[in-house]
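Peer 1: Here is a sequence together with a model predicted from it:
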Amino acid sequence: MTTADLTPVTALIAEREQWLLKRGKHSYGQGAAVLGLIGQPVQSSTVIGLFRQEDGHVLGCSVLLTAASAVPGWTAAELRERTWVVTMSHSHPAFSSDPIGWLMTMWVGDYAARQPDPPAWLRCRVPAVLVAHYRDQLGWQLVRTRHDREVGSVSLMQRRPESSHGAPALITSLIPVEAS
């Protein structure tokens, strides 16, 4: 994403946070971190977004960490494995009936698998209440659940990168595959 995406992503995050508040849930302040990374030349992190093709409306965004040296909860052995971390994900509440999380998961898995040196794992941390959704609907595997001082009970999940021949038909990627 570029700084041109800052305004629509800011709106998406604000709407998502309002949606959470109306349901008695809270955001963990990740929105500000996402916004701070947009357009920054950081080699190990990229803000990715899912945009509707016909009008460019932002449907979701995440941060993709391609160098995960210190992520809370993962063991030293797990962190030595080549891992990409998907974090700070936000989806637009107006499209909650659409499979935004599934599309983003499918794209990240396909994109990672197509790299010359793909990671062994894609990993994420999710609130424990979302484990069933991530496992049953998005194909993530539960590794373990732990207590985090800031967010409470979190579940560490992972999945292997996987090429999907259908992904390019559904999702156009503007991020090139890295040349080795």
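Peer 2: Structure received. Residues are numbered from 1 along each chain as shown.

Peer 1: going forward, measure contacts and count neighbours with C-alpha atoms only.
Peer 2: Noted.

Peer 1: Could you pull out the helices in this protein for me?
Peer 2: With helices called from DSSP state H, the chain shows them at 6-22, 30-37, 76-80, 100-113, 131-132, 167-170.

Peer 1: Looking at those helices, which is nearest to T66?
Peer 2: Closest of the helices of the chain to T66 is helix 100-113, at 9.6 Å (criterion: CA to CA).

Peer 1: how about that closest one: buried residues?
Peer 2: 100-101, 103-113 (16 or more other CA atoms under 10 Å).

Peer 1: same check, this time on stretch 119-132
Peer 2: Those would be P119, W121, L122, R123, C124, R125, V126, A128, V131, for stretch 119-132 by 16+ other CA under 10 Å.

Peer 1: same deal with stretch 90-97?
Peer 2: In stretch 90-97, counting by 16+ other CA under 10 Å, buried: H90, S91, H92, P93.

Peer 1: structure B:
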Amino acid sequence: MYVLKLVTADDVPALNGLLALRMDWLDQNGLPLSGEASSLMDLVRLPRPGTVPIGMWDGAKLIAALAVQSAGPIFGWTLDEQKEPSLVLSLAHTLPQEPKLSATFVSGLCHYAARLPYPPTWIRCTARANALARYLEEDCGWIKVREIGRPYGDAYHLLQRPRSWRNTPRASPC
């Protein structure tokens, strides 16, 4: 059974293991490495107000982690969208050998968001990789809001979903 909980300084060894497996997988598959792993670790070691690291655990094993921020996203979103209550996901890492783990993780985060004192209207994220954006949209029921072009490379894909999966167009349980 999966459990979502805050990732704390006591969990640094588990997070380091997860990030190492993820970075090895990216390297073995010729995918670009980013600084997001160190940014997530920094967030655990040096907490920032308003942003928390959340992990998904399978028993004692950390199998996914990301940063959650209760604030409107800025880059690429309109002023009206920025004013809407949102839970912004970033710095996501999952075990590469666990297919479809992202969908399960987001489902848990939907339940987490619904239980907040002031539940957000939207859960939002930005995906840089076309394949990730396509996976979130086609397999997990996220709604692509728009793409924002970058001068050097792929576009940023802005995605959102209502905090309650029952409100998504395909009623996906992701």
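Peer 2: Here it is on my side, so go on. Because the structure is predicted, anything quoted here is derived from the model rather than measured.

Peer 1: What value does the TM-score take for this pair?
Peer 2: The TM-score (TM-score structural alignment, normalised by the length of structure 2) is 0.83; 159 aligned residues with a CA RMSD of 1.9 Å.

Peer 1: for the buried residues of helix 100-113 of structure 1, which one is nearest G56 of structure 1?
Peer 2: I100 (14.6 Å).

Peer 1: How about the contacts made by K61 of structure 2?
Peer 2: A14 (CA atoms under 8 Å, 6 or more residues apart in numbering).

Peer 1: That one matches what in structure 1?
Peer 2: Mapped onto structure 1 by TM-score structural alignment, K61 of structure 2 lines up with H57.

Peer 1: any idea how far A68 of structure 1 is from that match?
Peer 2: Per CA to CA, to the nearest Å, H57 of structure 1 is found 30 Å from A68 of structure 1.

Peer 1: Relative to its centre, which residue of structure 2 is most distant?
Peer 2: Residue farthest from the centre of structure 2, counting by CA atoms, centre = their mean, is P151 at 24.4 Å.

Peer 1: and it, how far is that from T126 of structure 2?
Peer 2: 17 Å.

Peer 1: hmm, back to that, please identify which of the helices of structure 1 is closest to T46 of structure 1.
Peer 2: Between these, helix 30-37 lies closest to T46 of structure 1; by CA to CA that is 7.5 Å.

Peer 1: Where in structure 2 does the closest one fall?
Peer 2: Aligned using TM-score structural alignment, helix 30-37 of structure 1 spans residues 36-43 in structure 2.

Peer 1: Mind reading off the mean deviation between the matching stretch and structure 1?
Peer 2: In this overlay with structure 1, the average offset of stretch 36-43 of structure 2 from its partner residues is 0.5 Å by mean CA distance after the TM-score superposition for structure 1.

Peer 1: residues in contact with that stretch?
Peer 2: So stretch 36-43 of structure 2 is in contact with V12, L15, N16, L19, V52, P53, L66, A67, L91, H93, going by CA under 8 Å, 6+ apart.
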